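Novice: my questions are about this predicted structure, shown below with the sequence.
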Amino acid sequence: MTSQPRVLSGMQPSADSLHLGNYLGALRPWVQRQSEQENFFFVPDLHSLTSRIEPGVLAERTRKTVAQYIAGGLDPEANVLFIQSHVPEHAELAWVLSCVTGFGEASRMTQFKDKTAKGGADQANVGLFTYPILMASDILLYKPDAVPVGDDQRQHVELTRTLAQRFNSRFGEVFKVPEASIPAAGARVYDLQNPTSKMSKSSESPAGRIEILDSDKQIAKRIKSAVTDAGTEIRFDREEKPGVSNLLDIYSSVTGRTVAEAEEEFAGKMYGHLKVAVAEAVVAEIAPVRERALELLADPAELDRILASGREKARAVAAATLGDVYSAVGFLRAG
């Protein structure tokens, strides 16, 4: 039995490639801490059904996401790496948790309100409404100590904590109440064309994203075309100079220099100098990850082997937790 803290996290396969924000804000921190924790990393493909997506596209994106996890440095032998839909206990526990969740509680989730405000309530599906309950199931099955998430997911982890405490109070101690782990730095990379908005797989223009599977030429072009600000001074000021601040943040995250050191390096220089340096640094960081991901995608049998091993490890834990849940709520167990 390990004495290391247990951590669970994942990223949706909602695009063909992870982007730089995913890499710097999530994947790289996972890799840096993987030897310090007992890790469960998964691809939450069930959540992808809340948006319309072609089946063949979803399968391909799921495979690409796994390849990028490994290419970014996650060791599939040292971590439990799996696909959400390969572990049916996720959906089974979600039903039980939905029965201890209040309708008003679920309707207050800000992401649901934001998305329905954009597309209209008539266009939203029930899966989008119950998304946070499935996320709670994802978490509670594995009894993690911490859940690394972006700040926009903090409310969902709070709901998870509430449901765990409510279930434990009503049926007996089954779940560990997890903590949200919000990265202190490198957690947010902004859109290159709209530097007041977070870089996103769903952003209006692909020119605002740096994708892990982009070519070196594409990466450099997008950075060199990034929106900057009035004036010529290269300094960090999120309010007055969001474009330059975003580039400085990216440069700092990729090179390991502090923002203050980057400001000093580019003092008296033009925006073009900053863009060239950021492009070179990002290409140097991302190119090996892209090449390794493409190698993995060219060997589907090896990816299948890794996923089969991860599924077996994940189901061993998930099935034990679900068994405890079913016993606690009083289901008649199969003989």
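Specialist: On my side now, so go ahead. Numbers count the residues shown, from 1 in each chain.
Novice: drop to CA atoms for contacts and neighbour counts, all remaining ones
Specialist: OK.
Novice: tell me the contacts of the closest residue to residue 274 other than its chain neighbours?
Specialist: Leaving aside its sequence neighbours, residue 274 sits nearest to residue 266 (C-alpha to C-alpha, 6 or more residues apart in numbering; 6.8 Å). By C-alpha atoms under 8 Å, 6 or more residues apart in numbering, the contact set of residue 266 is 234, 273, 274.
Novice: show me these that map onto strands.
Specialist: Among these, DSSP state E puts none in strands.
Novice: against that first model, consider the following:
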Amino acid sequence: MSDVSTADEPTTEQTVPESTSFDTAQRRSRQIEADLASDAGRYRMLTGDRPTGRLHIGHYFGSLANRVRLQDLGVDSWIVIADYQVITDRDGVGPIHERVLSLLVDYLAVGLDPARSTIFTHSAVPALNQLLLPFLSLVTDSELRRNPTVKSELAASQRPMSGLMLTYPVHQAADILFCKANVVPVGRDQLPHLEQTRVVARRFDESYGRVDPTRPVFPQPDALLSEAPNILGTDGAKMSKSRGNTIEIGMSADATAKIIKKAVTDSDRHITYDPQARPEVSNLLLLASLCTGRSPQDWADEIGDGGSGRLKAVVTEAVNATFAPIRARRAELEADPGHLVEVLAAGNARANEVADATLDEVRTAMGMVYDLP
């Protein structure tokens, strides 16, 4: 894979305003998007999810649909089911087996194709996780503690931070770099994680050298900035599995209707699209828009004085129509657990093949190959 990063981008050693760093990332992201139409094969993408619960329609519109788009454009797509990362902030793994398979079902149902996207589990790739050791030698304790995710966990937790949580940014770097991904779909708030990965890649080159003098062992991956819509939960707060305010991808049409019927709106019968003054009503209009391709304002104009009842009926019909084929595919997949096992086994085998090769390069660059003749 080609290293698509540019030399003039800021590093963590420089004092760069956050807005400047974002502007740089945004510029590169636009360049990559423009390049995808003609040269998608130049890119390898890594993204994924923690198996902490069932995926919902916020995940679909926020990331899953974009993953399918990139795959269909021809981007070499790698999807990690990050089962080890479940325990970064939890005491146990919960029903991990069920959740991993549920994630896999959702991935396949929305259109991710295992022939074009490598889907694998964290815990099944030892060489990926072994990269943590040299990578940890390249970062400082203070750098880890400045990471936004680590800082928020430290501020919110009532217990001592685990070593795994503290090193979470480096584990993410290993996820991205083991397969030499050069593009990662992220939101603005995730840029510090990606910058930490870029720092690890660069410092490895500076500290340990190269196997091929013409290129570093690791590329410095770029952000593909997401413009994902901000979909609220049915209670008007952030859509979250832990809040129970989600519409799951795999829900039945009847369950979806019941949840939308209970969605928070307001007392004004006339429906208008005003995200600032009427966030709950506007959120439902946005959801109808995402499902149908019509603008939120168009839907507001049509519903008019129909009130929240008519609005919820429109949203229910739109959501159920959009997800009906996905839910039908889910049912087929769930009825064939043997196929799911085969898909995951093939993805894990591919990930191990690539991870082993990367670890061999790392050992060679570090002078740690001892079985030479």
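Specialist: All right, it came through fine. Note that the structure is predicted; figures quoted are calculated from it, not measured.
Novice: circling back to that earlier point, and the residue nearest to residue 274 of structure 1? What does it align with in structure 2?
Specialist: Mapped onto structure 2 by TM-score structural alignment, residue 266 of structure 1 lines up with residue 303.
Novice: compared with structure 1, how much does the helix or strand that contains its match deviate?
Specialist: When elements are defined using DSSP states H and E, residue 303 of structure 2 is found to belong to helix 296-303. With the two structures superposed, helix 296-303 of structure 2 lies on average 2.5 Å from its match in structure 1, counting by mean C-alpha distance after the TM-score superposition for structure 1.
Novice: now that helix: how far from the chain's centre is it?
Specialist: Remark: helix 296-303 of structure 2 is offset 31 Å from the chain centroid, using C-alpha atoms, centre = their mean, to the nearest Å.
Novice: ok, now stretch 129-146 of structure 1?
Specialist: 14 Å.
Novice: give the aligned range of that stretch in structure 2.
Specialist: Going by TM-score structural alignment: stretch 129-146 of structure 1 matches residues 166-183.
Novice: which of the three states applies to the counterpart of residue 240 of structure 1 in structure 2?
Specialist: Using TM-score structural alignment, the equivalent of residue 240 of structure 1 in structure 2 is residue 277. Following DSSP: H, G, I helix; E, B strand; the rest coil, residue 277 of structure 2 is assigned to coil.
Novice: okay, buried residues for the helix holding residue 303 of structure 2 please.
Specialist: For helix 296-303 of structure 2, burial by neighbour count (16 or more other C-alpha atoms under 10 Å) applies to 296, 297, 299, 300, 303.
Novice: go ahead and confirm the third one touches residue 283.
Specialist: No - Residue 299 of structure 2 lies out of contact with residue 283 (C-alpha atoms under 8 Å); the separation is 11.9 Å.
Novice: near residue 229 of structure 1, how many other residues are there?
Specialist: 14 (other C-alpha atoms under 10 Å).
Novice: for it, give me its contacts.
Specialist: Residue 229 of structure 1 makes contact with 240, 241, 242, 243, 244 under the criterion C-alpha under 8 Å, 6+ apart.
Novice: so where does the residue mapped onto it from structure 2 fall, helix or strand?
Specialist: Under the alignment (TM-score structural alignment), residue 229 of structure 1 pairs with residue 266 in structure 2. Per DSSP H and E, residue 266 of structure 2 falls between elements, in no helix or strand.
Novice: which one of the contacts of residue 266 of structure 1 has the most neighbours?
Specialist: For those, the largest neighbour count, defined by other C-alpha under 10 Å, is 25 neighbours, found at residue 234.
Novice: I'd like the distance between it and residue 88 of structure 1.
Specialist: Separation of residue 234 of structure 1 from residue 88 of structure 1 (C-alpha to C-alpha, to the nearest Å): 52 Å.
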